[in-house]
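*Asks:* Sequence and predicted model, in that order:
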Amino acid sequence: MNLNQKRWNENYLEEMLLLTSQNLPMIKVEDNYTIVKELGSGSYGHVLLAMNQSRGNLMALKFMQKNITDLHGFLIEYCVSLCLSTHPCIIDTFGIAFQTERHYVFAQELAYDNLFSLLKPQAGVPESSVKRCAIQLSSALDYMHKKGLVHRDIKPENILIFDKECRQIKLTDFGLSCRNGTLLESMPENLPYTAPEMCHLGAADKLIAHTSLDTWSFGILLFCTLTGYFPWTSAVTTDTHYVEYTKWQRGKRIFRVPNQWKTFSEEALEMLTKLIAPDPAKRCSSTEVLKYLKVPWKVILDNNKATNSNVFKNKNCAWR
C-alpha cells in the first residue's frame, strides 16, 4: 500500500465514523422489525434473526449493550464491517445502523452457521473443507491487510459458513479490528490463537499492531480445524507444549516433531510453521497457503501415534 492510498483509507474511515455518529437514529425495534429468534449471544450482547417489516426480508441484527460498549467501539465495528463487505469472503453488512435505549444495533446478512459448528473434537473438519476455508479466508485477510487493517480475532466462531462443505465462508466480527500500527494493550486472557508477543505483554506494556498477529491466528485455526484440538493452551513459556514446539523450531535436526504435530505431512508442517513462527518477523503472509493446496495436509498414522495433549481434555480450554 502506498502512502496516498493509506491516507485515503484512514480519511475514508474517519469520515464514515463521523457521518454515522451524526446520523444514528433512536428507534423502537418492534416498530420496524419482527424478531424471529436468537442466533447467538456473547459478552457484547446478542444477534437476532429479524424480518424488516417494510421490505419483508430477513437479516441478522447485532445488538451491542451500551453499558459495556461505547459509541466509538460500536462505530468502529460497524464502519469497518461496512468498508470491507464488498469482498466476497467477508460478511455483507447493510447500511442499517441505529440505537435503542439499551443497545447499539446494525444489520448483516444471514449465514447457515459458523465454522465452530462443524468441528468434531479429536477429528476436526474434513481436509477438503479446510482447504476451501483456507483459500477464502486467506483472500479475506489479504484484502483486509492491504487496506491497513488487522482483524485480531481470527477463530472458528468468527468464520461464517453458508453450507456444510464450506464452499462459501465469510469472515465476520470486527470488534477488535484496528489499523496496522495501532498501540495495543494486553488482553484479559490468552487464548491458543493469541500470538506470543501479545501473551508476553505486561500490564503497562504496549505492542504495535501488525498483520502478523492475524497470520498466527490463521495458522492456529488451520491446525485445530484439521485435528480437532489445539497445539497448546497459550503461547507462553509455562506451557510445556508451546515450549516443546519452540525447541523443535529452533533445532529441527536435534528435536523430534512433537506428538500432536505428527498427523501432518511434511508439506503441511512447512506451511504451518511459516504461519505459526514464534518470531513475528519470520511469519509469512496468509496467501502462502495457496502454494500448498495440491499436496496432502494430513497423513494416516497407525495406533493413534499422534497422541493428543492433556491441554485439550479441558473443555473450557479446548473450545472457546
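*Replies:* Thanks, I have it. Numbers count the residues shown, from 1 in each chain.
*Asks:* alpha carbons only for contacts and neighbour counts from here, please
*Replies:* Will do.
*Asks:* what about residue 52, neighbour count?
*Replies:* 15 (other CA atoms under 10 Å).
*Asks:* What of the one 5 residues further on?
*Replies:* With neighbours defined by other CA under 10 Å, the count for residue 57 comes to 10.
*Asks:* ok now do it, which residues does it touch?
*Replies:* Taking CA atoms under 8 Å, 6 or more residues apart in numbering as the criterion, residue 57 is in contact with residue 51.
*Asks:* list the buried ones in stretch 77-94?
*Replies:* 77-85, 89-94 (16 or more other CA atoms under 10 Å).
*Asks:* for stretch 186-202, same thing?
*Replies:* Buried positions in stretch 186-202, judged by neighbour count with 16+ other CA under 10 Å: 186, 190-196, 198-199.
*Asks:* of all those, which comes closest to residue 247?
*Replies:* Closest approach between the buried residues of stretch 186-202 and residue 247, by CA to CA: residue 196, at 14.5 Å.
*Asks:* what's the burial count for the nearest residue to the closest one once chain neighbours are set aside?
*Replies:* Sequence neighbours aside, residue 235 is the residue nearest to residue 196 in space, at 5.1 Å (criterion: CA to CA, 6 or more residues apart in numbering). By the measure other CA under 10 Å, the count of residues near residue 235 is 26.
*Asks:* And the one 4 residues further on, by the same measure?
*Replies:* Each residue near residue 239 was counted by other CA under 10 Å, and the total is 13.
*Asks:* picking that back up, the residue nearest to residue 196 contacts residue 199, doesn't it?
*Replies:* Yes. At 6.7 Å, residue 235 and residue 199 qualify as touching, with contact defined as CA atoms under 8 Å.
*Asks:* ok, structure two:
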Amino acid sequence: MSKELQRDFDVLSELERGRFGTVYKCASRSNADHIFAVKSIDKLVVGAGDFLDALCLSNEAKIVQLLNPHPNIVTLHKVYEDENHLHLLFELCDDADFHSRLAQGTSAIPESDASRIMRQLMQAVSHCHRLGVAHRDIKPENILFTGQHGGRLKLADFGSAEIFKEGELIRGVVGTPYYVAPEVVAGREYNEKVDVWSSGVILYMMLSGNPPFDGETEVEIFEAVLRGNLRFPRQYFQSVSREAKDLLRRMICKDVCRRFSAEEVLSHPWFSIFADKTT
C-alpha cells in the first residue's frame, strides 16, 4: 500500500479478493470510528492482462467521481496512487451484499421488498445513463447495502463501465452469465439498455428465486440468453402480480428498440402499488 494511505488509515481486514486487486476494510487514524473500504488495484497485474481490462480499471475512479454524489451509488472519497497500485477509498457498505441475500433463502423475495430494491437500483441506473455511463456488469454481487436489515442500496464496481455519447453504440463483450444481454453475447454493438436487461434478470430472480435463462454450463446459459424465451412458470409466479410480469417483459426484451429505458422502468405502474413502502 502507498505510504500516504498507510499514514492516513489502519487496515483492519480483507473483505474481498479479485482478479486485479483486493478490497480491505480500513479505519481513519484521526478518527477510528470512520470506517471505509479501500479497493487496491495492482497495476502490474492489470498491465500484464487484456488491454480492455486495463482501460476499464483505469477509468473506474474517473467514472465514479463523475457519478458522485448519488444516494444509490457507492461514494468514492479519495484516490491514492503509487508506482504499483491504485487505491480507491470508498464508503463502507457493511450490510451483506445482494448476492448473499439471494443465496440465503430458497424462496422468492416479497414483491414489496423487490419493489423497494428495484426502485433504488433503477434510480442509480437512470442517473448513470443521464450522465452517459453504462455500468455493463449489473449483478447481485455489485449491489451493496449500507446499514443493517435492508438499508440503502448502493450500486458498486464500475470497473467494466463505459462512457458513451447520446446515440452512440458501445463495443466490447463484458458482463456475467445469467445477467448479460443477448446483444452483448452475440458480439454486436449495443447501448446503455444492456443495464436494463441485467436489472430485469435480477428482478425476475427476486420474484421467483430462479434465473430466467439457465443451463449446466456457461455455453448453455449464453444459448438460453440468445434465445430470450421468457417464461413465467406457474409454480414460481402464481402469486406474482400481472403488473410485475408486464414490467419483466418490457425489461427482458430482446428487441432493444422496444426494451424500456431506465426512466421508463421507474414510471411503470408496478412501483405505484408499493409506493408507500418504497420511499
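*Replies:* Yep, that arrived. Please read these numbers as outputs of a predicted model, since none were measured by experiment.
*Asks:* Any chance you could compute the TM-score here?
*Replies:* Scored against TM-score structural alignment, normalised by the length of structure 2, the superposed chains reach a TM-score of 0.80; 256 aligned residues with a CA RMSD of 2.9 Å.
*Asks:* taking the buried residues of stretch 77-94 of structure 1 one by one, which sit in strands?
*Replies:* Members of the buried residues of stretch 77-94 of structure 1 lying in strands (criterion: DSSP state E): 93-94.
*Asks:* Mind picking the one among the buried residues of stretch 77-94 of structure 1 that's closest to residue 172 of structure 1?
*Replies:* Closest to residue 172 of structure 1, out of all of the buried residues of stretch 77-94 of structure 1 and judged by CA to CA, is residue 91, at 5.6 Å.
*Asks:* That closest one matches what in structure 2?
*Replies:* Counting by TM-score structural alignment, residue 91 of structure 1 lines up with residue 74 in structure 2.
*Asks:* from what I can see its match touches residue 94, true?
*Replies:* No. Using CA under 8 Å, residue 74 of structure 2 is not in contact with residue 94; the gap is 11.9 Å.
*Asks:* Can you lay out the buried residues of stretch 186-202 of structure 1 as TSV showing secondary structure and distance to residue 22 of structure 1?
*Replies:* Output for those, formatted as TSV (DSSP: H, G, I helix; E, B strand; the rest coil; distance: CA to CA, whole Å):
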residue	secondary structure	distance to residue 22 of structure 1
186	coil	32
190	coil	36
191	coil	37
192	coil	39
193	coil	36
194	coil	35
195	coil	37
196	helix	40
198	helix	35
199	helix	38
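*Asks:* with the residues you listed in mind, which one is nearest to residue 56 of structure 1?
*Replies:* residue 193 (39.4 Å).
*Asks:* In structure 2, what residue corresponds to that closest one?
*Replies:* The alignment partner of residue 193 of structure 1 in structure 2, by TM-score structural alignment, is residue 179.
*Asks:* Check residue 217 of structure 1 too.
*Replies:* The alignment partner of residue 217 of structure 1 in structure 2, by TM-score structural alignment, is residue 198.
*Asks:* and if you look at residue 166 of structure 1?
*Replies:* Under the alignment defined by TM-score structural alignment, residue 166 of structure 1 corresponds to residue 150 in structure 2.
*Asks:* hang on, the earlier thing: for the residue nearest to residue 196 of structure 1, which three-state class applies?
*Replies:* Secondary structure, DSSP: H, G, I helix; E, B strand; the rest coil: residue 235 of structure 1 is coil.
*Asks:* What residues does it make contact with?
*Replies:* 192, 194-196, 199, 242.
*Asks:* quick one: which of these is nearest residue 175 of structure 1?
*Replies:* Nearest to residue 175 of structure 1 among the contacts of residue 235 of structure 1, counting by CA to CA, is residue 194 at 15.7 Å.
*Asks:* my read: the closest one touches residue 219, true?
*Replies:* No. Using CA under 8 Å, residue 194 of structure 1 makes no contact with residue 219, being 11.0 Å away.
*Asks:* Secondary structure class of residue 39 of structure 2, three-state.
*Replies:* When classified by three-state DSSP, residue 39 of structure 2 comes out as strand.
*Asks:* Tell me the counterpart of it in structure 1.
*Replies:* The equivalent of residue 39 of structure 2 in structure 1 is residue 62 (alignment by TM-score structural alignment).
*Asks:* what about that match, how many neighbours?
*Replies:* Residues near residue 62 of structure 1, counting by other CA under 10 Å: 23.
*Asks:* so it sits right up against residue 103, yeah?
*Replies:* No. If you go by CA under 8 Å, residue 62 of structure 1 and residue 103 don't touch, sitting 9.3 Å apart.
*Asks:* Spatially nearest residue to the most centrally placed residue in structure 2, not counting backbone neighbours?
*Replies:* Nearest to the geometric centre of structure 2 sits residue 138, at 3.2 Å (CA atoms, centre = their mean). Residue nearest to residue 138 of structure 2 in three dimensions, not counting chain neighbours: residue 198, with 5.9 Å by CA to CA, 6+ apart.
*Asks:* and the closest residue to residue 187 of structure 2 other than its chain neighbours, what does it touch?
*Replies:* Closest residue in space to residue 187 of structure 2, ignoring its immediate chain neighbours: residue 173 at 6.4 Å, by CA to CA, 6+ apart. Residue 173 of structure 2 sits next to 184-185, 187 when contact means CA under 8 Å, 6+ apart.
*Asks:* And for residue 262 of structure 2?
*Replies:* Counting by CA under 8 Å, 6+ apart, residue 262 of structure 2 makes contact with 122-123, 125-126, 129, 193, 196.
*Asks:* Tell me which stretches of structure 2 form strands.
*Replies:* Applying DSSP E to structure 2 gives strands spanning 9-17, 21-28, 35-42, 76-81, 85-91, 133-134, 143-145, 153-155, 162-163.
*Asks:* Would you tell me which of those gets closest to residue 264 of structure 2?
*Replies:* Each of the strands of structure 2 has some distance to residue 264 of structure 2 by CA to CA; the shortest is strand 133-134, at 16.4 Å.
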